[in-house]
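Undergrad: predicted model, plus sequence, below.
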Amino acid sequence: MRNYEDDFALDDLLSPAHQARLLELLGKLSGASFALNAHDDGASRPLEFNLDTLGWLKAELPAEQHQAAVRLYELVLFYAGKYRLAANLHHDATEASYLELQQKHAAVQASEEKYKQLAQRLTQQVEEQVRVIKKAQQELYESARLRAVGQLAAGIAHEINTPIGFIGSNLRVANDYLDELEASLPDSHETAMLFEDFHALLDESSSGTKRIARIVSDLKTFSNIDQADFAACDINALITTACRLIQAEQNQVLPLSLRLGELPEVAGYPAKLSQAFYNVLDNATKSLEAGGQIRVASRVQDNALEVLIEDEGCGMPDDILARAFEPFFTTRDVGAGSGLGLSVTRDILVAHRGEVRMESRLGEGTCVTLRIPVN
């Protein structure tokens, strides 16, 4: 549409059909024929609009009637021009409003996108904070557990080592006294049997005191008492300690076999590594239902120490295996497990620049491989 400031042509004001209709009506009113010409032929009168000549009206009428017809035609053009101007103004106003609405819509969309991105960032930050909180809870739980074990081991070491020392010393003295007493009594079958049983009782008691002392020593190793936080670690010794603790917990009836290779020492946290081995062994123990064994092996493979703990237990389906390392995820009954064992084990290995791999088949067992780089 033309702008209202532009000059109008005749066809802008009236369409050719309307022009023909208007000429027809003028002819019926006057009884004469009318024609529109683009140029003056001497018998036509000018049609003006806004001081511009838009055409020439020709009619076979007296001058006064001819001029009246021209004025009537110009009046129609005047109101047609007013309509066109109003239409143009309305169009321009509508177009301006539409452009303004478009700009506002674009601003709203930009704002919506901005807040959407902000919401996504906030969601990511919340999720990150939740992960940090869960990890902190996990570390606090693990730290509290290690402290509790350490305090327990320290208490056991202090309370048991001294009386165990007394008992061991007294048993040795009792053995000496028994030898002297046996030498001073008459030799007879009954006396020999009595002294043989007595020696057996003393030897069994001495073996029991050594076993108690070994358990206390294992607890001290497990809880890292008397060792620096970061030290050279004998992985085989830590595995053996963890195995003995598991066996002691199971009253020495656990079907467990060891096949330990020669390993170099690695720098690390002995207590945490012991905890990692213990956690995996504990899971393996609880997976044994109807018989089966646990096999533990160590070796050097691809410039890394590998500890393989394999059980012949119930195994896991793929959906459970995929979530095995999730914190607080457990398939045990409420109160029977925290769901942190494997998660803590993974974090301990990661802290030593290592990794944990797990393979399992339902009904066939599970194999956990713990890898620690040599360098």
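TA: Arrived safely.
Undergrad: alpha carbons only for contacts and neighbour counts from here, please
TA: Fine.
Undergrad: mind listing the helices for the protein?
TA: Under the criterion DSSP state H, helices of the chain are mapped to 10-13, 16-30, 63-184, 189-223, 235-249, 270-287, 318-322, 341-351.
Undergrad: just name the most buried of those.
TA: Among these, helix 270-287 has the highest mean neighbour count (mean count of other CA atoms under 10 Å), at a mean of 22.
Undergrad: what's the angle from that one to helix 341-351?
TA: Orientation note: helix 270-287 sits at an angle of 150 degrees relative to helix 341-351 (axes from the mean of the first three to the mean of the last three CA atoms, to 10 degrees).
Undergrad: who does helix 270-287 touch, helix- and strand-wise?
TA: helix 189-223, helix 235-249, strand 304-311, helix 341-351 (3 or more CA pairs under 8 Å, 6 or more residues apart in numbering; DSSP states H and E).
Undergrad: packing partners for the second one?
TA: Secondary-structure packing of helix 235-249 (3+ CA pairs under 8 Å, 6+ apart): helix 189-223, helix 270-287.
Undergrad: also this one, for the comparison:
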Amino acid sequence: MALAASSSSSCRQRWYVSDRARILVVDDDDLVLESLRSELGTDYEVLCANRATQALNLFRQEHFDCVISDVRMPGMDGVSLLKEIGQRDPTVGRILITAYSDQAAREAALNEAGIFKVAKPWRDELEITVRRALELRQMRHKLQDNMVRFDRGLVLERRMRQAGNPREVFEAALEFITGLDQVRSAEVLLGDDDNPQRLALATPVSVFFESDLPLAEQIRPEGHESRIKRSGPIWRVEAPLWRDNNGLWRLRCFFSRLVQEELNWFEFCAERLVDAVERYVLVEQVRRQRNQEDVKHGQLITMEKMAAVGLLASGVAHEISNPAGYVRSNVGALEGYLEDIRAALDKLENILAGDQNEGAARKWAAVKKEFDLDQALEDLVEISAETREGVERIITIAANLRTFARNGSQDRKRFQVRNCLESSLTMVMYKYKSGIKLQQEHQPVPDVLGNPAEVGQVLMNLMVNAAQAMNGSGILTLRTFIEDDWVKVSIGDTGPGIPEHLLERIFEPLFTTKEAGQGTGLGLAISRDIIERHGGRIEVSSEPGQGAVFTVMLPALVEEG
């Protein structure tokens, strides 16, 4: 579940009308105060003050979303008043009403950042400015909330990483969830829907483990969406975690009231719980393997390195995904606000064009020219689009990291082998992008049946080998095509090639032609084993001095009928 952010100005207007934003109006002229109360009182709750000192007292005692002040008042002037209010609460909307003839006041206001300026007579301009100020306040609050969420997420992840066993991981997750305002209890279940076994129960007060946590040696993350069901006044939300030899693990939570923010936290916690347990299982696999006397020393070292890389990749992916997700959300909100600003400016120009006061239109044109507003808006739109493109690339790279960090599921499904190739290529080119040139030729091919994560690992291994054979500089040729009911992927390089007497040995376990410390000889042996388990094979052709071509062949999935 994700928070749905609407960019529609009408939606935000209804929000302010229904929630009755509070506005403090300050002016020493009672007629002006009454006029502003009448004009704004339909949509907002308006309170008035005729002195700056009175306004500050009210601001200390009560909550306000926006303050509107005249410039010239006895005692403290409007600029000083709004400046002090901004120091007390930087998110409050601040609007200064000036007269066109009051040049000194206008210059003082222009020098103060964060204050909107409206000239008398204001007509529709004041209403538009109030809405902009309130929307800016809402956006600032969203940014602050995002930072709070980011910090809370880091605390949870840090605690899970420091946990020494699965029980501590589950305890951290359950305490986090039951700390949400609307959550009454949470539980961890194992088994089918009809008669699951409850392993743990948590309330806002404590966490109880009703039995041991029977983790299997391998787990397969489910990745399905959460399910929501209502039972009387209580909402039950359930997230599938993973499946192992014992059955399906689930996280269930009971809410008094559904709040989107807390639903997001629930799913965030479920994802982190899966990742933390995966890390634990991966480390335990290495520990068990270390205790087996028949494991060869070189193979054990490689497995430990792979485990460490997997842990690192998973951690890096999460550290990237969280802030990138917030940036993507905020860019969407920013794009909506930019559209609203452009619409407001167009409306203002139409109002001025139809006004009998030609001087106002000329002054507005001069302001636009002075600040180059049209060009600034165009630049903002381009900057926003470039930011969105960049953050989407970051999120894609993070997703690829998580894919390669995870153990492949034993479940098989149909997939396009080109998707695996492109995902693997992204990871390889990130390291070798400066010296490798790509040549690609892809034909439409049928789906294949198998594990896309494992096939992707094979393709990545072959591309890394090709890049290393060329010492990071050369031409990498990739092709996908169909031939005799085989889906084929060929990976060619312009390296030195493989001597003929070694071609028959390169798939032997622990055989390598690399220098000591650079290879273990497990890569091609494991790759061939994976592809053969998929019903396929790997072929290689090479001539000394002309590079090598590895071809992965997988059975095409033929449609019945």
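TA: Received it, and whenever you're ready, just let me know what you need. Small disclaimer: the values here were computed from a predicted structure and weren't measured.
Undergrad: all strands of the stretch 101-250 of the second structure, in order?
TA: Ranges of strands in the stretch 101-250 of the second structure, per DSSP state E, counting those that start in this stretch, are 116-120, 183-190, 197-202, 207-209, 220-221, 227-231, 234-244, 247-255.
Undergrad: for A267 of the first structure, what are its contacts?
TA: 230-233 (CA atoms under 8 Å, 6 or more residues apart in numbering).
Undergrad: that older thread, reformat the helices and strands packed on helix 235-249 of the first structure as CSV; add distance to S298 of the first structure.
TA: Shown next, in CSV, are these (distance: least, CA to CA, whole Å):
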stretch, distance to S298 of the first structure
helix 189-223, 18
helix 270-287, 12
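Undergrad: for those helices, which one sits closest to E159 of the first structure?
TA: helix 189-223 (10.3 Å; CA to CA).
Undergrad: list the contacts for the residue nearest the centre of the second structure?
TA: Nearest residue to the geometric centre of the second structure (CA atoms, centre = their mean): G325, 2.0 Å. Contact analysis of G325 of the second structure by CA under 8 Å, 6+ apart lists I395.
Undergrad: just give me the match in the first structure for it.
TA: Matched to the first structure by TM-score structural alignment, G325 of the second structure sits across from G165.
Undergrad: including distance to W56 of the first structure, could the helices of the first structure go into JSON lines?
TA: Below are those laid out as JSON lines (distance: least, CA to CA, whole Å):
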{"stretch": "helix 10-13", "distance to W56 of the first structure": "11"}
{"stretch": "helix 16-30", "distance to W56 of the first structure": "12"}
{"stretch": "helix 63-184", "distance to W56 of the first structure": "9"}
{"stretch": "helix 189-223", "distance to W56 of the first structure": "116"}
{"stretch": "helix 235-249", "distance to W56 of the first structure": "115"}
{"stretch": "helix 270-287", "distance to W56 of the first structure": "108"}
{"stretch": "helix 318-322", "distance to W56 of the first structure": "93"}
{"stretch": "helix 341-351", "distance to W56 of the first structure": "99"}
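Undergrad: among those, which comes closest to E310 of the first structure?
TA: When the helices of the first structure are compared by CA to CA, helix 270-287 sits nearest E310 of the first structure, at 7.5 Å.
Undergrad: identify the residue range in the second structure corresponding to the closest one.
TA: Here helix 270-287 of the first structure aligns to the second structure at residues 452-469, judged by TM-score structural alignment.
Undergrad: same check, this time on stretch 80-93 of the first structure
TA: With TM-score structural alignment as the criterion, stretch 80-93 of the first structure doesn't align anywhere.
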